[in-house]
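**Q** below is the sequence, then the predicted model.
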Amino acid sequence: MDVLLWIIAGVLAAALAFSGVFKLVLPRERYVASQPWAADAPSWAPPAIGVLEVAGAVGVVLPALIGVAPVVVPVAATGLALVMAGAVAMHVARREWSALVPSGVLLVLAALVAWARFGPYAF
């Protein structure tokens, strides 16, 4: 199970690091063109979410990988689950059903890592 959790954490980290960097690097106009929800959000929201996603992506793998403060892993996974729960709620409210699937999958993966690393498979 430990290997599976590492794989899940790696996939979660890769997906959210990509998503977060995308939000941080693209100019607002280009980001809004690809992500319609951002047009209705304050200008600071996508970069702020991007920072949370990148920090969470680092937090779910790096502390355990280097063996320093591995308790950060489930805390970061919990934070990512909260971010993704917000994304799911926003996509439901906007009736963006196609965007709901990736957000929902990432929510489930983050919640699974948080549960497992806080509980039966803690470091």
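**A** Cool, the structure landed.
**Q** for the rest of this, base every contact and every neighbour count on C-alpha atoms.
**A** Noted.
**Q** can you give me the helices in the protein?
**A** 2-25, 28-34, 37-40, 45-59, 62-66, 72-93, 97-118 (DSSP state H).
**Q** adding mean neighbour count, write the ones you listed out as a markdown table.
**A** Shown next, in a markdown table, are these (neighbours: other C-alpha atoms under 10 Å):
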| stretch | mean neighbour count |
| --- | --- |
| helix 2-25 | 17 |
| helix 28-34 | 14 |
| helix 37-40 | 14 |
| helix 45-59 | 20 |
| helix 62-66 | 14 |
| helix 72-93 | 20 |
| helix 97-118 | 18 |
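**Q** excluding chain neighbours, what is closest to Tyr31?
**A** Excluding the flanking residues, the one nearest Tyr31 by C-alpha to C-alpha, 6 or more residues apart in numbering is Lys23, at 7.0 Å.
**Q** below is structure B, check it against A:
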Amino acid sequence: MTVAYWIAASLLALFYLYGGGVKVVRSRDRLRPMMAWVDRVPLPAVRAIGVLEVLGALGLVLPPLTGVAPWLALAAAVGFVVLQFGAIPVHLTGGDRRVALNVALVVVAAVTAWLATVWL
């Protein structure tokens, strides 16, 4: 279970560190080719989502590594499930029907949340 957690958590953490970091530092024009929804969301909200993604990625990895508040890993994984459940309607209402990645992220985050119960 521990190895499975680290594989799933590492994949999620890498994805969200990159995606969140990009949302934090890039302009709307540079985000648009990757994320069609950025025109429908205020830029401060895009930046806030990016910060939450980076913090969540750190929350998946650092608490289990340090042993300090390991329940935060579970909270981060559940947070990513909630985030993606919010992202799917944003994609669908904007005419962007490509939600396969979002569904895959929900599944991986849910499995990670389940595996994180090993740390509690």
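**A** That came through, no problem. Treat the numbers as computed from the prediction; the structure is a model and nothing was measured.
**Q** re earlier: the residue nearest to Tyr31 of structure 1 -> structure 2?
**A** Aligned counterpart of Lys23 of structure 1 in structure 2: Lys23 (TM-score structural alignment).
**Q** so that match makes contact with Arg47?
**A** Yes. Here Lys23 of structure 2 reaches Arg47: they are 5.6 Å apart, a contact under C-alpha atoms under 8 Å.
**Q** and the gap between the match of Lys23 of structure 1 and Pro42 of structure 2?
**A** Taking C-alpha to C-alpha, to the nearest Å as the measure, Lys23 of structure 2 falls 12 Å from Pro42 of structure 2.
**Q** ok so, going back, got a list of what the residue nearest to Tyr31 of structure 1 touches?
**A** Contacts for Lys23 of structure 1 (C-alpha atoms under 8 Å, 6 or more residues apart in numbering) come out as 31, 46-47, 49-50.
**Q** how much space separates it from Val61 of structure 1?
**A** Taking C-alpha to C-alpha, one finds Lys23 of structure 1 at 21 Å from Val61 of structure 1.
**Q** and for Gln35 of structure 1?
**A** 27 Å.
**Q** one step back: tell me which two of the contacts of Lys23 of structure 1 sit farthest apart.
**A** Tyr31 and Ile49 (12.9 Å; C-alpha to C-alpha).
**Q** and Leu62 of structure 2, what pairs with it in structure 1?
**A** Under the alignment (TM-score structural alignment), Leu62 of structure 2 maps onto Leu62.
**Q** Ala48 of structure 2 too?
**A** Per TM-score structural alignment, Ala48 of structure 2 is aligned with Ala48.
**Q** ok so, going back, among the contacts of Lys23 of structure 1, which one lies nearest to Ser98 of structure 1?
**A** Tyr31 (17.4 Å).
**Q** ok, the closest one - contacts?
**A** Tyr31 of structure 1 neighbours (C-alpha under 8 Å, 6+ apart): 22-23, 38.
**Q** and it, how far from Val92 of structure 1?
**A** Distance from Tyr31 of structure 1 to Val92 of structure 1, by C-alpha to C-alpha: 20 Å.
**Q** same check, this time on Ala45 of structure 1
**A** From Ala45 of structure 1 to Val92 of structure 1 the distance is 18 Å (C-alpha to C-alpha).
**Q** could I get the contacts of Tyr31 of structure 1 in TSV, plus columns for distance to Ala15 of structure 1?
**A** Output for the contacts of Tyr31 of structure 1, formatted as TSV (distance: C-alpha to C-alpha, whole Å):
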residue	distance to Ala15 of structure 1
Phe22	11
Lys23	13
Ala38	19
